[in-house]
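**Student:** build me a model from this:
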Amino acid sequence: MQRRVFTSMVRVNFAVALLFIVSALTPNSAYSTPITRVVMSVDDYMPYVSSAAPKADYPGYMVEIAQHIFAKRNITLTLESVPYVRAIQLGQEGRIDGMFAVNYPDPVFQAPYIAHGIDRVCLFGNEKQDTLTRLSTRTIGMTNGYNIDDIPELKQVAEELARSTTVIWLSGDNPVVRFLDMLRDRRIDGFIERQYVVDWYSKNLPKRYAYPKLCSGDKPSYILFFTASPNSAALAEIIHSGVKDLRASGQLGAILTKYAIEDWQQTDIQH
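**Tutor:** Take a look at the predicted model:
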């Protein structure tokens, strides 16, 4: 009789231990505290993300990826239109969970950093202009929060701009469109921005005004979550596994086709 009681206790203890392990390893499972809502910032960096999301027909392919993944897990995705630098601040304060189209992750974001697209940063000028000549004397636009110091291909540009007193920093709504307008009106000589973003907004103009003069190689772009978010590790895993599922089902291909983008898995990205 005592042997039976002991055996039953061992079985119960083993079951409890197994339940604990499963709950610890399974994000958003029935055994852990369910994630019911995620707050992420959006701004104007199409085709990655739009500040008009989720109401826009084209909210950005990264936004659509997140919408599909979270909807399948009954997680409400709340999107807040916030400029890049302000979003970083809110994330560090734990007031938002994540961001789209991050191209240079740092320790404020939850690792691992797994690519969800590609990016390329360029110095743009008008069609005939040699923007690289005497760059420190030119008027160059940059988005607030941008840092090109660690991009080898743009090292010369970074060094010359460090000596310049004519760098115009923009933040707020749609800085790329504003830079395009300023270049058209010759209020700036050039600007630094992501090539695929400039290409997206340029296609709606009557003519092209901005031409890449010098670019980095293809770099990864990410959907990332702040370490200050209590669910950051689980959310990162949900997105990572969700992208795999979307790719396997063909849904990812359909989303990317809508935005005329190739699957980044087929691209040689320089991490």
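**Student:** alpha carbons only for contacts and neighbour counts from here, please
**Tutor:** Will do.
**Student:** pull out the buried residues from the helix or strand where residue 88 lies.
**Tutor:** Counting by DSSP states H and E, the element that carries residue 88 is helix 84-92. Across helix 84-92, burial judged by 16 or more other C-alpha atoms under 10 Å covers 84, 87, 88, 90, 91, 92.
**Student:** right, and the helix or strand after it?
**Tutor:** Next along from helix 84-92, by DSSP H and E: strand 98-102.
**Student:** what angle do that next one and helix 84-92 make?
**Tutor:** If you take axes from the mean of the first three to the mean of the last three C-alpha atoms, to 10 degrees, strand 98-102 sits at 140 degrees to helix 84-92.
**Student:** work out the gap between strand 98-102 and the centre of the chain.
**Tutor:** 3 Å (C-alpha atoms, centre = their mean, to the nearest Å).
**Student:** what's the answer for stretch 62-69, then?
**Tutor:** 12 Å.
**Student:** now the second one, please; I'll put the structures next to each other:
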Amino acid sequence: MESETQPFSPAPARVRIPVWCLLWCLLALVASACPVRAQERVVVVSDSWMPYNGTPGSKREGYAVEILRAVFERRGFSVEYREVPLKRAVQDVRSGRADILIGVTPDELPDFIFPKTSLGRSDLCFFTMDAKWRFIGPESLQSVVTGFVHGHNYPQWFLEDVRRHPGRFHALHGEDAFARMLAMLAEGRIQAIPGSRAVVEYYVQRADLAGKVFLAGCSGEDARELFFGLSPANMPRSRRLAGILDQGMYTLRNTGQLNHLLIKYGLKDWIEVPQGTAGPGRN
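**Tutor:** You can find the predicted model right below:
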């Protein structure tokens, strides 16, 4: 009886997978199992107060906003800037819903955290359409109707004068209050407006009123340094952010980047940098 012969079947060939391919697959599996860490966000709020801060997302957000972006974005943070009324901005930062408020002083908000480095200097000056009128002290306001923005920080003597003689003052409210106040000055409805020289001169240029609105004088006693105010709701984080701001401002100033940024707004550095200045320590 003939034996049955089985057909010959060759053994399957081994597929050799390159080592680099195995490593790539392993890394892909690990990456998919470990989510990427979200970028830390810094929320900045203020009412519009150019040239410090203006319309979010515009080509001219304000030099204070541009400072924040330059400092924090190079450290890996994302900066979200929101324009909100001043009262709400203070509440949002105080409660921790936002991190940074632009253009305040430790005297105004003593519970806030502040960096050591200022963001500018604000002097109280008065402007008018009358080239002959001069501000030489509080008594100068007796002969004019003066506009002011409700909620903005004015010296105590000015607020007391408003309280005692409300008929000589006109309060404006809202996000565009300063621009409307300048328009009232141009229309002759008020005769004087107070404000930081940098702020008023910026709005005068934008309103095409240069040569028509005059600087009538400044109150030297009321000049003050302005700062970024950080939230007291999370002090360790705010102190860390304040340290980053100090270090970042030092770098911007001493590399010339700050002056380059300020030129865009027709400004120059408010602090003269001495030669050989040491930088602030890291927090």
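**Student:** circling back to that earlier point, which one of the buried residues of helix 84-92 of the first structure is nearest residue 120 of the first structure?
**Tutor:** Distance to residue 120 of the first structure across the buried residues of helix 84-92 of the first structure (C-alpha to C-alpha) is lowest for residue 84, with 17.6 Å.
**Student:** distance check, the residue nearest in space to the middle of the first structure against residue 211 of the first structure.
**Tutor:** Closest to where the C-alpha atoms of the first structure average out (C-alpha atoms, centre = their mean) is residue 101, at 1.8 Å. Separation of residue 101 of the first structure from residue 211 of the first structure (C-alpha to C-alpha, to the nearest Å): 22 Å.
**Student:** how about the longest helix belonging to the first structure: buried residues?
**Tutor:** Ranked by number of residues, the top helix in the first structure under DSSP state H is helix 2-25. For helix 2-25 of the first structure, a neighbour-count test (16+ other C-alpha under 10 Å) marks residue 23 as buried.
**Student:** skip ahead from it and say which helix or strand is next.
**Tutor:** Helix 2-25 of the first structure is succeeded, C-terminally, by strand 37-42 (DSSP H and E).
**Student:** now for that following strand, which elements pack on it?
**Tutor:** If you count contacts as 3 or more C-alpha pairs under 8 Å, 6 or more residues apart in numbering; DSSP states H and E, strand 37-42 of the first structure packs onto strand 76-81, strand 98-102.
**Student:** which residues in the stretch 101-250 of the first structure form helices?
**Tutor:** 155-162, 175-184, 195-202, 232-249 (DSSP state H, counting those that start in this stretch).
**Student:** now the helix holding residue 88 of the first structure against strand 37-42, angle please.
**Tutor:** 160 degrees.
**Student:** what's the average distance of helix 84-92 of the first structure to the second structure?
**Tutor:** By mean C-alpha distance after the TM-score superposition for the first structure, the fitted helix 84-92 of the first structure averages 1.7 Å away from its aligned residues in the second structure.
**Student:** can you check which part of the second structure that helix sits on?
**Tutor:** Matched against the second structure by TM-score structural alignment, helix 84-92 of the first structure falls on residues 86-94.
**Student:** burial check on residue 191 of the first structure, number of neighbours?
**Tutor:** 25 (other C-alpha atoms under 10 Å).
**Student:** now do the aligned residue in the second structure for it against residue 149 of the second structure, distance only.
**Tutor:** Under the alignment (TM-score structural alignment), residue 191 of the first structure pairs with residue 193 in the second structure. Using C-alpha to C-alpha, residue 193 of the second structure is found at 9 Å from residue 149 of the second structure.
**Student:** find residues that contact each of these two.
**Tutor:** Overlap of the contact sets of residue 193 of the second structure and residue 149 (by C-alpha atoms under 8 Å, 6 or more residues apart in numbering) consists of residue 181.
**Student:** the second structure: which residue goes with residue 251 of the first structure?
**Tutor:** Match for residue 251 of the first structure (TM-score structural alignment): residue 257.
**Student:** its match: how many residues sit nearby?
**Tutor:** 14.
**Student:** with the one 10 residues further on instead?
**Tutor:** In terms of burial, residue 267 of the second structure registers 15 neighbours under the definition other C-alpha under 10 Å.
**Student:** aligned to it, what sits in the first structure?
**Tutor:** With TM-score structural alignment as the criterion, residue 267 of the second structure matches residue 261.
**Student:** from residue 136 of the first structure, how far off is that match?
**Tutor:** 35 Å.
**Student:** residue 146 of the first structure now?
**Tutor:** Going from residue 146 of the first structure to residue 136 of the first structure by C-alpha to C-alpha gives 18 Å.
**Student:** just residue 120 of the first structure next, same as before
**Tutor:** In terms of C-alpha to C-alpha, residue 120 of the first structure sits 22 Å off from residue 136 of the first structure.
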